[in-house]
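Novice: Okay, structure incoming, though there's no sequence with it:
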């Protein structure tokens, strides 16, 4: 039974789901700094590994955290979005924040913000960052693995000075905020690189993004580590059980690393995490090869190509939410030969809906599109119908009563086929909670 304070905390946070962050003249950064001052949080008290990018941020963060936990390095992990519970975002040494502590911090935030002059301009990410830093501060944690929200400069966290800046794979995403070209997007995201940054992990294949970062490297004092230049991997095997690969950097030579996470893209994410470990080694940290292997194999992240079965019906849950991630998901579905009969998805506003659908086009599948859980990111039924006119199937529906529809699909699915749920981690977590309650 959820306690009263927890319900109050959830009710308070719900108001931020419909707010649009005001980034005019850097107001979101001003507000972030003022909030930290209000709560007596000094960001310079923390050593930050700050992660931005279009794809793979969360997985990379979890891989890093698992390795640090295995070696008993005290640290905090902040990620987002959550699947079912806000507490999933705030982890200290591998342990999620307790419900009572979470509730107390949220209600403290509510009380202090009630008199703040920009209270109505405070966004969802502002509040998440305050909760995270208060939690880590009170746990005596100074090393934080921090997953950015949208972009670099576009994110409130751009007031941070990370010791290690990580840029994962880059693609066109959130173009309404970051820009309509790869160069505009990487310019925004690369703003996490500060004067105090010691190492920059450039973990993408995108040529335009790499070229821009190479220009920065030429005059930046930080050491830049590029994927497929300063660290490399070799995939040996990939199937429904995960992947096996080799990894090499200056101080690491690891063979036959096993991942339980499905999809070859996770090898790139794990390699980026290992590049961070390479940076830690150069900073004086010590790591054991066996423990690194064990840590990476143990990582399980719900709803990242997660396959579950219930009474003979198979489900594939994946939080892909941009065109590149959809293409990667489809590539892995084809590689593994998974027969998808139904696709349940939600697409956020300001996305190229038609190209998102084309990226996940599966012959003879039925598509069920549902509104986005965040109202500010919702798209209309008309937009969905227009997008499907460019698609080669009319076998789709726009559904508002998702819970009943999910149960109906589940009860009527027969044979060796999969139901794919994708497009938004919020949606994926919601559907999973209906079918596989805690």
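Specialist: Good, I have the coordinates. Since this is a predicted model, take the numbers as computed values, not measurements. Numbering: from 1, shown residues only.
Novice: alpha carbons only for contacts and neighbour counts from here, please
Specialist: OK.
Novice: can you tell me which residues contact the residue most central in space within the chain?
Specialist: Residue closest to the mean C-alpha point of the chain, counted by Cα atoms, centre = their mean, is residue 58 at 3.7 Å. With contact taken as Cα atoms under 8 Å, 6 or more residues apart in numbering, residue 58 is in contact with 79-80, 147.
Novice: Next up, a structure to set beside the first:
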């Protein structure tokens, strides 16, 4: 296996299950590898806001002069996006030695251990971070927390973002069950920042049960603000007159508040200046999170894919002002709670462009249209079906007037299918004369 594509194809063939909850196998391979970190580790779990939280941590710590290693998933276009070293996506060739080390450990002494695609790639990325000599590792937890592969490491600080209903077949039927799984990333005696303003009681109870150092939104830290600026206050620290984060959306202040709480909790290990905080929030970037591509018609990209994130997207769209027509390119996974997602955003959408996605988990464009029609029969005459997101976007651009708005949402695959064109080309294609 000489290329990253070879290794990823190998990983896809290894294990009978796409998702296989449990840490025994991945922990055994990590031990064979001697995987360990000399730097502080921050883990980030939650239903929504994980990517934004990781990006803000990375930006502020980078501005403070630290060499950062950031693992997030899934990717939008290229696998290499899952690992950023010092603010840049890793080169494919840099990953190859780590994939080889995982394979060597996995098959050592003829005692082969089966790993899922996610487990194998997570170990390779963690190994690459450990080998890179970074000053801090920022690790997004993929699914749940307690049994996620990232949780084989003991974090110096854990962050739990907003918790909502998602992946219920694996994590449980309600917020309390899901919160209990997320709480598994906590460690005794170490800080855990809970930035969800109304967290499940199971999260609070677990922190008390294991004696973690709980930092809770609204009690240990909070924010206030007006239209021009915002301020943050936490334990023995305050930031005033901050510019709003470069990531758009009202929900980003909640995420930013959790980030500042984590950095305050870690100030002995990772001190940062107020200027690093200001610059980090001002310059942070994260594709696909209420990302507005300049041009006409207005183009908004958002990976919102569950009721909570679609509610945030709807609120952000509503705050943008008046557009004669809103066109929506929508593709989603079949296992999502689609009815509340569609019901929430439907009053803002005038025309729908339903798209198939390149994964067996996805709902077909026809199925999405049928579900939408069940909520609003008028959708039948105001919608069309497409084989992929880029075709759907091109149809929306052709139909839209310059003053209109196009929203692409529903899945990482939907937004990624559009972003594979590259932002400059995308911008050029959707400009109206």
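Specialist: Here it is on my side, so go on. Computed from a prediction, not measured in an experiment: that's the story for all the values here.
Novice: Can you give the structural similarity as a TM-score?
Specialist: For this chain pair, the superposition-based TM-score is 0.88 by TM-score structural alignment, normalised by the length of structure 2; 419 aligned residues with a Cα RMSD of 2.7 Å.
Novice: any chance of the contacts of residue 58 of structure 1 in JSON lines, with neighbour count too?
Specialist: Written out in JSON lines, the entries for the contacts of residue 58 of structure 1 read as follows (neighbours: other Cα atoms under 10 Å):
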{"residue": "79", "neighbour count": "23"}
{"residue": "80", "neighbour count": "18"}
{"residue": "147", "neighbour count": "25"}
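Novice: before we move on, back to that, on the three-state scheme, the aligned residue in structure 2 for the residue nearest to the centre of structure 1 is what?
Specialist: Residue pairing (TM-score structural alignment): residue 58 of structure 1 is matched to residue 51 of structure 2. Classification of residue 51 of structure 2 into helix, strand or coil gives helix, according to DSSP: H, G, I helix; E, B strand; the rest coil.
Novice: do the same with residue 232 of structure 2
Specialist: Applying three-state DSSP: residue 232 of structure 2 is strand.
Novice: check contacts around it.
Specialist: If you count contacts by Cα under 8 Å, 6+ apart, residue 232 of structure 2 has them with 221-224, 238-240, 257, 260.
Novice: Now, of the residues you listed, which are buried?
Specialist: 221-223, 257, 260 (16 or more other Cα atoms under 10 Å).
Novice: Name the nearest of those residues relative to residue 383 of structure 2.
Specialist: residue 257 (39.7 Å; Cα to Cα).
Novice: now that closest one: how far from residue 53 of structure 2?
Specialist: For residue 257 of structure 2, the distance to residue 53 of structure 2 equals 9 Å [Cα to Cα, to the nearest Å].
Novice: Ignoring the adjacent residues along the chain, who's closest to residue 149 of structure 1?
Specialist: Sequence neighbours aside, residue 155 is the residue nearest to residue 149 of structure 1 in space, at 6.1 Å (criterion: Cα to Cα, 6 or more residues apart in numbering).
Novice: Check whether that neighbour really touches residue 128, as I assumed.
Specialist: No. When contacts are counted by Cα atoms under 8 Å, residue 155 of structure 1 is not listed as touching residue 128 (12.0 Å).
Novice: the more surrounded of the two?
Specialist: Taking neighbours as other Cα atoms under 10 Å, residue 155 of structure 1 and residue 128 compare with residue 155 leading, 25 against 18.
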